[in-house]
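1. got a structure for you, letters missing:
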């Protein structure tokens, strides 16, 4: 009996010791006596950060536009017919009047010969009628009828010659041909596209600007454009026309610029980034574009702030009551830890964007530290750690290759 009592006593004693150790560890960690020196909670999130800085930007107007040929059409036919000859090569340059396509005209020429014969007979009848009228054998009305017949056949002959002429298709202006859309022997109808013809030296670039910028643009003003096909190259031109009407739907007006395009690099339909330099500099506060979060409430960023809720500190940074009574000599030898950082959300208003940077009109001051990557993992007041690796240092505003 005594043996069983002794065993039970040892088991209960061991359980009590384990429970006491757990309670002591929990108290030790929560009171800030552990090696970490911080209260327990969610682990800090690793983010990258950048400092808002003041720069001087030249005032610019930016827009997106489309390259348009100064003259461009899809060559078609006005009359139906079978393709007898194709006299051009795809992608070739042609001059005004160069032969492109000939349609079969054998039937039309046969009809023309018939009409010419009828015209000749009508002329002969008219000549004989005039002689008979002079002799008084026929009336003036009969002569007038033969004259009308002559004019009618003459008009039919001219119409037939015009129809034959239209079956010879020539280039209406000089330019570059595209890919042909027909084949020899094919029967084509009016409006059928034969080939595209584009005059691309020079070219137009059409773009839109908001109405409040109307007074800032004028004819012969210099513009710069960039296209995705040649990201490292800047093309320059001058404004050639400004639409005097502002759209009631968009409150934008259309601007057309003329670019030389001597090397024929710009092609109709290309998407173009347009910049107009207004020649003035202004101070701006800029931050990386990646730091801005867009949502239904507006634009916001996470500021990097120093936390006041550290171990042994009150909200004002003064020692708490239990800590003030501790042995000062022991605290003087305690290791010094870096200040804890938290993320604090702030709403801002952004302006112009250039490359990887965006102008901040309201909400950020020069010198503020802003989270640039990792925002999706943090909330208001989240504990954070700043990483030394900044992905923006190797990023490029416009990739050179896809």
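-> Yes, it's here. The structure displayed is predicted, hence computed values, not measured ones.
2. use CA for all of it now, contacts and neighbours both
-> Will do.
3. who's in contact with stretch 261-272?
-> Contacting residues not belonging to stretch 261-272 are listed as 64-69, 198, 200-203, 205, 225-228 [C-alpha atoms under 8 Å, 6 or more residues apart in numbering].
4. can you point out the buried residues in stretch 48-58?
-> For stretch 48-58, burial by neighbour count (16 or more other C-alpha atoms under 10 Å) applies to 48, 49, 50, 51, 52.
5. could you look up the SS state of residue 122?
-> When classified by DSSP: H, G, I helix; E, B strand; the rest coil, residue 122 comes out as helix.
6. got it, and the one 3 residues further on?
-> The local conformation at residue 125, judged by three-state DSSP, is helix.
7. residues touching it, list them.
-> Counting by C-alpha under 8 Å, 6+ apart, residue 125 makes contact with residue 146.
8. what number of residues lie near residue 239?
-> Per other C-alpha atoms under 10 Å, the neighbour tally for residue 239 reads 21.
9. ok, it to residue 251 distance?
-> As judged by C-alpha to C-alpha, to the nearest Å, residue 239 and residue 251 stand 20 Å apart.
10. quick one: residue 361 is in a helix?
-> No: using three-state DSSP, the secondary structure at residue 361 is strand, not a helix.
11. burial check on it, number of neighbours?
-> If you count neighbours by other C-alpha under 10 Å, residue 361 ends up with 15.
12. same check on the one 10 residues further on?
-> A total of 25 residues lie near residue 371 under the criterion other C-alpha under 10 Å.
13. three-state assignment of it?
-> strand.
14. so what's it closest to, chain neighbours aside?
-> Once flanking residues are discounted, residue 371 sits nearest to residue 49: 4.2 Å by C-alpha to C-alpha, 6 or more residues apart in numbering.
15. distance from the host helix or strand of that neighbour to the middle of the chain?
-> Residue 49 is part of strand 45-51, with elements assigned from DSSP states H and E. Distance of strand 45-51 from the chain centroid (C-alpha atoms, centre = their mean, to the nearest Å) equals 29 Å.
16. what does stretch 85-92 give?
-> Between the centre of stretch 85-92 and the centre of its chain there are 34 Å (C-alpha atoms, centre = their mean).
17. same check on stretch 394-401?
-> 16 Å.
18. circling back to that earlier point, next step: the contacts of stretch 261-272 restricted to helices.
-> The members of the contacts of stretch 261-272 all map outside helices under DSSP state H.
19. between the residues you listed, which has the most around it?
-> Each of those was scored for neighbours by other C-alpha under 10 Å, and residue 205 scores highest at 28 neighbours.
20. now it: closest residue in space that isn't a chain neighbour?
-> Among residues not flanking residue 205 along the chain, residue 67 sits closest, at 4.5 Å (C-alpha to C-alpha, 6+ apart).
21. just to revisit the earlier point, for the strand holding residue 49, packing partners?
-> strand 271-288, strand 369-373, strand 383-386 (3 or more C-alpha pairs under 8 Å, 6 or more residues apart in numbering; DSSP states H and E).
22. included below, for side-by-side comparison, is a second structure:
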């Protein structure tokens, strides 16, 4: 953790120190283990404004025109001519298969064409011969030298010869088609790139026997990518094409990639009642790769103006189930706010603190819009778990803070937030001869050493697994 984060963490969890026996209001460090506890909390001034309405989705990246390449014929691989990541042009040879068997099949087919053509010539000759016989028979019949039956017989033989010739010509066409198909299969022994792009996911080795079900490569245009996101039936009521999006990924660093919803399929799946939205993005710097999972925030509008507080200010009272915020009554006049990297002074006097139920009107990632508290009111952001549940008016010492510090702390993991400060409190307790607070004792106000923290059925103020109070000291 950085020095700045360490300072912020120590500042924010000072409110937790009241859980140690004897850390009281106005007492110094040495007296803290003997006095009566007065909670110490952090507070920030509520603002007025609107929140962007956004839908967070999980997306999958694929290359533009991404295709999977399979061989068209079954044969062993003879040559692999590309490597993973290589840029290729449309029509470029990727793999050559062993084509000896295919060449033999082509030679056989070409020989069959020659036999069929010879048979067709022979059939045509028989047609000419039969035609001549019919002409002579008609002359003899006209002179009544032969009977009509003999003429009819010769004419029937002529028609049969013509039919045989037609069949022979059809066999020629059939043999030619077979030869063309064999020639095409021979050409298929050379696997070529169907598009221009980059090669990936190579599954081709020399000597490997492949068939039409063997995936050889995946390729696509990596300069332009498509992010696919699932959209439910309900989302289609407010998410549409052209809406701005922010794409986040560890590969992109802190700055999100900005784009817009490009296409939405009009057909919903009958199983999931969802469809797919597509987002076209430029990828000139190649930070994104096909197959990556990304977070996509679709910005579909803005909320109405409301009082804004950090998400950590929201607190659900475990005794009543009411959602609200703790406000510091009368606080704020002449308060000196901390500068960057510094901690503000904790108030020497205690201030009245009141729990106000609120209604959440809009939720952002780091702040929420609420009704029930006015702009300019100071609200507690850390230390709500130190107050007695169900008691509306209480007292606390207050450390003012700024929004930026609260937002930064909300992104820290709960364990990182408490671990270092707990170690310091344990060390201080040992120095004064007191029993060091255990993890459960530290995180559970009023718990004596060795006592197991209780988790009432249905309680919402404490994490069931870790025992950490579910104050909003970590962003939801």
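-> Nice, I can see it. Note that this is a predicted model, so its numbers are computed, not measured.
23. quick check: of the contacts of stretch 261-272 of the first structure, which lies closest to residue 358 of the first structure?
-> residue 64 (17.6 Å; C-alpha to C-alpha).
24. residues near the aligned partner of residue 104 of the first structure in the second structure, how many?
-> Here residue 104 of the first structure is matched to residue 98 in the second structure, going by TM-score structural alignment. Residue 98 of the second structure sits with 19 neighbouring residues when counted by other C-alpha under 10 Å.
25. count the neighbours of the aligned partner of residue 166 of the first structure in the second structure for me.
-> The alignment partner of residue 166 of the first structure in the second structure, by TM-score structural alignment, is residue 188. Residues lying near residue 188 of the second structure (other C-alpha under 10 Å) number 18.
26. ok, now the one 10 residues further on?
-> Burial of residue 198 of the second structure, expressed as a neighbour count using other C-alpha under 10 Å, amounts to 22.
27. can you give me the helices for the first structure?
-> According to DSSP H, the helices that the first structure contains are 2-30, 106-135, 140-166, 321-324, 328-332.
28. out of these, the one nearest residue 340 of the first structure is which?
-> helix 2-30 (16.7 Å).
29. so who does the aligned partner of residue 178 of the second structure in the first structure touch?
-> Counting by TM-score structural alignment, residue 178 of the second structure lines up with residue 156 in the first structure. Applying C-alpha under 8 Å, 6+ apart, we find residue 156 of the first structure in contact with residue 115.
30. and the gap between residue 156 of the first structure and residue 329 of the first structure?
-> Counting by C-alpha to C-alpha - residue 156 of the first structure and residue 329 of the first structure are separated by 121 Å.
31. residue 418 of the second structure - that's part of a helix, no?
-> Yes: assessed by three-state DSSP, residue 418 of the second structure belongs to a helix.
32. tally of neighbours for it?
-> Neighbour count of residue 418 of the second structure, defined by other C-alpha under 10 Å: 19.
33. repeat that for residue 390 of the first structure.
-> Close neighbours of residue 390 of the first structure, defined as other C-alpha under 10 Å, add up to 15.
34. swap in residue 229 of the first structure?
-> 14.
35. residue in the second structure matching it?
-> Under the alignment (TM-score structural alignment), residue 229 of the first structure maps onto residue 251.
36. residue 44 of the first structure now?
-> Under the alignment (TM-score structural alignment), residue 44 of the first structure maps onto residue 38 of the second structure.
37. what about its match, neighbour count?
-> 23.
38. any idea how far it is from residue 191 of the second structure?
-> Distance of residue 38 of the second structure to residue 191 of the second structure, computed by C-alpha to C-alpha: 78 Å.
39. and if you look at residue 282 of the second structure?
-> In terms of C-alpha to C-alpha, residue 282 of the second structure sits 29 Å off from residue 191 of the second structure.
40. neighbour-wise, which of these two wins?
-> Just comparing residue 282 of the second structure and residue 191: by other C-alpha under 10 Å the higher neighbour count belongs to residue 191, 21 against 15.
41. does that one touch residue 98 like I think?
-> No: taking C-alpha atoms under 8 Å as the definition, residue 191 of the second structure is not a contact partner of residue 98, at 11.5 Å.
42. was I right about residue 188 of the first structure contacting residue 84?
-> No: counting by C-alpha under 8 Å, residue 188 of the first structure stays clear of residue 84, with 11.0 Å between them.
43. in JSON lines, list the helices of the first structure along with distance to residue 278 of the first structure.
-> Listed next are those as JSON lines, based on distance: least, C-alpha to C-alpha, whole Å:
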{"stretch": "helix 2-30", "distance to residue 278 of the first structure": "61"}
{"stretch": "helix 106-135", "distance to residue 278 of the first structure": "63"}
{"stretch": "helix 140-166", "distance to residue 278 of the first structure": "51"}
{"stretch": "helix 321-324", "distance to residue 278 of the first structure": "62"}
{"stretch": "helix 328-332", "distance to residue 278 of the first structure": "61"}
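44. which of those sits closest to residue 366 of the first structure?
-> Of all the helices of the first structure, helix 328-332 sits nearest to residue 366 of the first structure, with 36.7 Å by C-alpha to C-alpha.
45. that closest one corresponds to what range in the second structure?
-> Going by TM-score structural alignment: helix 328-332 of the first structure matches no residues.
46. mind giving me the packing neighbours of that helix?
-> With contacts defined as 3+ C-alpha pairs under 8 Å, 6+ apart, helix 328-332 of the first structure has no helix or strand neighbours.
47. list the buried residues in stretch 95-114 of the second structure.
-> Neighbour-count burial for stretch 95-114 of the second structure flags 95-99, 102-103, 105-106, 109-110, 112-113 (criterion: 16+ other C-alpha under 10 Å).
48. and the closest residue to residue 62 of the first structure other than its chain neighbours, what is it in contact with?
-> Of all residues not flanking residue 62 of the first structure in the chain, residue 275 sits nearest, at 4.6 Å (C-alpha to C-alpha, 6+ apart). By C-alpha under 8 Å, 6+ apart, the contact set of residue 275 of the first structure is 60, 61, 62, 63, 223, 224, 225.
49. the second one and residue 279 touch, don't they?
-> No: shown here, residue 61 of the first structure and residue 279 do not form a contact pair, counting by C-alpha under 8 Å, at 10.7 Å.
50. settle it for me: which of these two has more neighbours?
-> Set residue 61 of the first structure next to residue 279 and count neighbours by other C-alpha under 10 Å: residue 61 wins out with 17 against 8.
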